[in-house]
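Asker: quick one, structure for this:
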Amino acid sequence: MEATTIKPQPGPQETFLSTPADVALYGGAAGGGKSFALLLEALRHINHLGYSAVIFRRTSVQVRNAGSLWDTSEGLYPFAGGIPSESTLEWKFPAGTSVKFAHMEHEKNKLDWQGSQIVLIGFDELTHFTESQFFYMLSRNRSTCGIRPYIRATTNPDADSWVAELIDWYIGEDGYPIRERSGAIRWFIRIDGNMIWGDSKEELMEKYPGTLPKSFTFISAKLEDNQILMQKDPSYKANLEALPFVERERLLGGNWKIKPAAGLYFKREWFEDKFVDETPKCQRYVRFWDCAATDEKKVGDPDYTVGLLMGENSGKYYVIDVQRFRKSPGAADEHMKQVAYSDGREVMIREEEEPGSSGKRVIATHATTIFKGFNFLGVKSTGPKVTRAGPVSAACQNGNVYIVRRSWNNEFLSELEGFPERKHDDQVDALSGAFNALFHKPAKVPKFSPGFGLSGGMRI
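Answerer: This is a model prediction of the structure:
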C-alpha cells in the first residue's frame, strides 16, 4: 500500500488531537470533523505494545450504520496496517495492539467492562450516554503499558443533557461557546457525585488532600472548521439551514442553551400569505388521526381526537380540513367512519398507534371495522413529539405549507404557536403525522375524489 499522509485539519481538530488533557470533549455544531478526529486519536499509540482503545456509541446500530464509526474506519485504518474483524468490530494492528468499537445501549452494559484496563476510552456523541456510564468507564481508564490513560469524546449540543452542565464554564450566556476558552485546561475531582473544579492540580490537592485531580478541556467546533467537508459536500450547510429553528441553532450554530419553547417551532406569520380559499387539486392525500376517545363530560379537560386532511402537489402541502372533537369511543368511531366515507376511498388513512399491545388491538379493530376497505395503516410513534414535528416545522418555515381558509384556522394556528408548551397538542401531532406520511412514503397518485368538498368544506 502506498504511503499516505493523514493529518488533522488546522484549527479545532488539530487542537483536539494535541491537547494533553486527561479528558477532552470535542463538540458543538454538526460537521465539525469530530468523529473523524476521534478515529485519528485512536491510532496514536498503535505501535506501542500493550496499547488498547475502545470507542463507544450508545447503540450497536449506530456503530454499524452507513457513514458510522466502523464504516469510516474502513477507509482509514488499513493505511495504518489494521486488519478488521467485523464480527467483533475490532481492528488488530501489527504491534499486537487493537482498537475496538462497542455499544452501551443499556445502563447495565457498563458492568460488562468490569475489571477492564483500557488506555483510551472514546465516546462518540457523549450526550447519548448517561452520566453514570461515563464516570463508571472513567474508573476503567487504566494503563500498565507506559501510556498515560485518557478519555476523548465528541458531542453535539443538548441543553437538557448532563454534558451541558459539565462544560458550562466554556459556554456563554447566549448558549454559544466562548471562543477564547475553547481548549483551555481546567482540573476537577468528583466527590459523592459532585464535580469540584480548580484552575490547577495543586489548588485542588491542597484543598482536598489525598485526591487525584484530572485535567479537562472542551474544544468547540463549527461546520466552517471542516473545510474538507465544505468542499466535498457544499450542500451539507443547506441541509442544516433547512432544519427547524431549535435543531438549526444546535447543529449549525452550536447553541448549548436553546430549548423547545412556544413560538420556536411554528409562527403565525409564516402563514400570512399561505391561505387559499379553495383547495387546489393535489396528487396525493392523507387523513391522519390522533385519537383520544374520551368524553369531555366525564373528564375535565381531556385531549381531543383530531383527524387532519392534507394534500400534496409538487412539494407543496395543503392543510385542507381539521376534524377536532371529544366523544366517547363509540361516538368517536362513528364520526371517523363518516369522515372516511366523505373523504373517499382514494384518500390514505393513517392513525397513530399507541405503544403496547392495546395500541395494536385498536389499530387491528379499526382496520376491520370503521376503515374496512380503505387504504388504512397504523403508524407507530417514534421519538419525542418535537422530533416528529421537526420536518413539518421546517416545511412551514420554508413556505411550503398552505392552509385552506376555514373556521378552524384560528384554533389550529394558536395550538401550533403554543407548541410544545401548550397543554393540548393533538392538532400538531396530526399535522406531523400527515406530513410525514406524505413526505416519507410516496404513494401511487390517486384519482381526484369529489368527496373533499373543495369549495364548501367537508360534508359529513
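
Asker: please count neighbours and contacts with C-alpha atoms only from this point.
Answerer: Noted.

Asker: and stretch 266-280, what's buried?
Answerer: Phe266, Lys267, Phe271, Lys274, Phe275, Glu278, Thr279 (16 or more other Cα atoms under 10 Å).

Asker: quick one more, to check against the first:
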Amino acid sequence: MGRIPGQALWPQAFDTAELACIRQAVGEREWAALYQQNPVPLSGNLFHTHMLGVQEALPAASGPAVRRWDLAATRQSGSNNPDWTVGVKMHHLPDGRFVVADITRLRGDPAQVEAALLATAARDGVGVEIVLPQDPGQAGVAQARYLTGRLAGYKVRCVRETGDKATRAAPFAAQVNAGNVLLLRAPWVHAFMEELAAFPAATHDDQVDAAAGAFAALAEAHPLPRFGADFLARI
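Answerer: Below is the predicted model of the structure:
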C-alpha cells in the first residue's frame, strides 16, 4: 500500500498519538492481530520483565487486594518435578497500577496444601478476597465446596478457567509491558520474574497462572470505563 508501518489510516478519528496509547494498552500480541492484521504466535517474551518496578513497601493507600491460588497436590520426592501450589496476593492501587505484594508456594500433599491455604488466609486477614480455581467435573465442584467451607469467615470466590494459559495471561502481560505492575522486594521476586520471562515455554507456569488470575479478579471488580457516545460516533 506504500504506507509506513504504524502510520494512521484514519488520522481524523485516531491519530498516531492515540494509536500509540491503544497499542500500549492492548499489548503487542493483540496490536499485531487487531490493528496490523498480522497475528503472531505466542512464542516467548510475552512478558517484558524489564518493565516491572520493584519497591520496598506498599503505598499507604494500597487499594483492594485478592489472593489467587493455583492448586497442585503432589509432594516432591526423589527426582520428580511436580507442579507448585501458588498463592499470589495482588493489590489494585488507586492510581490504576497493580502490585504483586506476596507469593506463597509449596509442593505438598492435599493436607499440606489445605494447611497452607488456611495459614495464608489468617495472615492476610478478612480484608483480602480469596480466589480459588474450580476444575470442571464433579471432583472440581466438590473440592471447591470443601475448601470454601474450610475458609468460612473469609470472602471466597471460585472461578472456572476457560481458554488456554497464554490467552488467560495476555491481559496481565499487557499491564506488565505497559509498566503498570509493581513488585514488592522479597525473596520470591527472582523466581517470579524468571518464570514470567520464560512463559509460555517454561517447565512450570503456576506463578503466571496465579498472577494472571489475581489480575483478572481485580480487573473484573474494577472494569474499564465504557466508551462514550462522542467516542463511538467517531468510529
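
Asker: distance to Leu240 of the first structure and secondary structure for the buried residues of stretch 266-280 of the first structure - can I get that in JSON lines?
Answerer: Output for those, formatted as JSON lines (distance: Cα to Cα, whole Å; DSSP: H, G, I helix; E, B strand; the rest coil):
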{"residue": "Phe266", "distance to Leu240 of the first structure": "18", "secondary structure": "coil"}
{"residue": "Lys267", "distance to Leu240 of the first structure": "20", "secondary structure": "coil"}
{"residue": "Phe271", "distance to Leu240 of the first structure": "22", "secondary structure": "helix"}
{"residue": "Lys274", "distance to Leu240 of the first structure": "24", "secondary structure": "coil"}
{"residue": "Phe275", "distance to Leu240 of the first structure": "27", "secondary structure": "strand"}
{"residue": "Glu278", "distance to Leu240 of the first structure": "34", "secondary structure": "coil"}
{"residue": "Thr279", "distance to Leu240 of the first structure": "32", "secondary structure": "coil"}
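
Asker: among the residues you listed, which one lies nearest to Glu353 of the first structure?
Answerer: Phe266 (24.8 Å; Cα to Cα).

Asker: chain neighbours aside, what residue packs nearest to whatever residue of the second structure lines up with the closest one?
Answerer: Using TM-score structural alignment, the equivalent of Phe266 of the first structure in the second structure is Phe47. Of all residues not flanking Phe47 of the second structure in the chain, Ala173 sits nearest, at 5.4 Å (Cα to Cα, 6 or more residues apart in numbering).

Asker: now name the helix or strand holding the one you found.
Answerer: helix 165-177 (DSSP states H and E).

Asker: so that helix corresponds to what in the first structure?
Answerer: The aligned range for helix 165-177 of the second structure is 385-397, by TM-score structural alignment.

Asker: the stretch 301-450 of the first structure: helices as residue ranges?
Answerer: Under the criterion DSSP state H, counting those that start in this stretch, helices of the stretch 301-450 of the first structure are mapped to 329-343, 356-368, 385-397, 409-418, 426-440.

Asker: which among these is found nearest to Glu202 of the first structure?
Answerer: helix 385-397 (45.4 Å).

Asker: what does that closest one contact?
Answerer: For helix 385-397 of the first structure, the surrounding residues in contact (Cα atoms under 8 Å, 6 or more residues apart in numbering) are 242-245, 260, 265-266, 270-271, 382, 401, 420, 428-429, 431-433, 435-436.

Asker: again, only using 6 Å
Answerer: Leu243, Pro244, Tyr265, Trp270, Ser432 (Cα atoms under 6 Å, 6 or more residues apart in numbering).

Asker: spatially, which two of the residues you listed are the most separated?
Answerer: The largest separation in the contacts of helix 385-397 of the first structure, counting by Cα to Cα, is between Trp270 and Ser432 at 16.6 Å.

Asker: most remote residue from the middle of the second structure, which is it?
Answerer: Most distant from the centre of the second structure: Gly2, at 39.1 Å, with distances by Cα atoms, centre = their mean.

Asker: how about the secondary structure of that residue?
Answerer: coil (DSSP: H, G, I helix; E, B strand; the rest coil).

Asker: returning to that earlier point: and the buried residues of stretch 266-280 of the first structure as a markdown table, adding distance to Cys291 of the first structure?
Answerer: Formatted as a markdown table, these follow (distance: Cα to Cα, whole Å):
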| residue | distance to Cys291 of the first structure |
| --- | --- |
| Phe266 | 22 |
| Lys267 | 25 |
| Phe271 | 26 |
| Lys274 | 28 |
| Phe275 | 27 |
| Glu278 | 27 |
| Thr279 | 25 |
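
Asker: sweet, I'm off.
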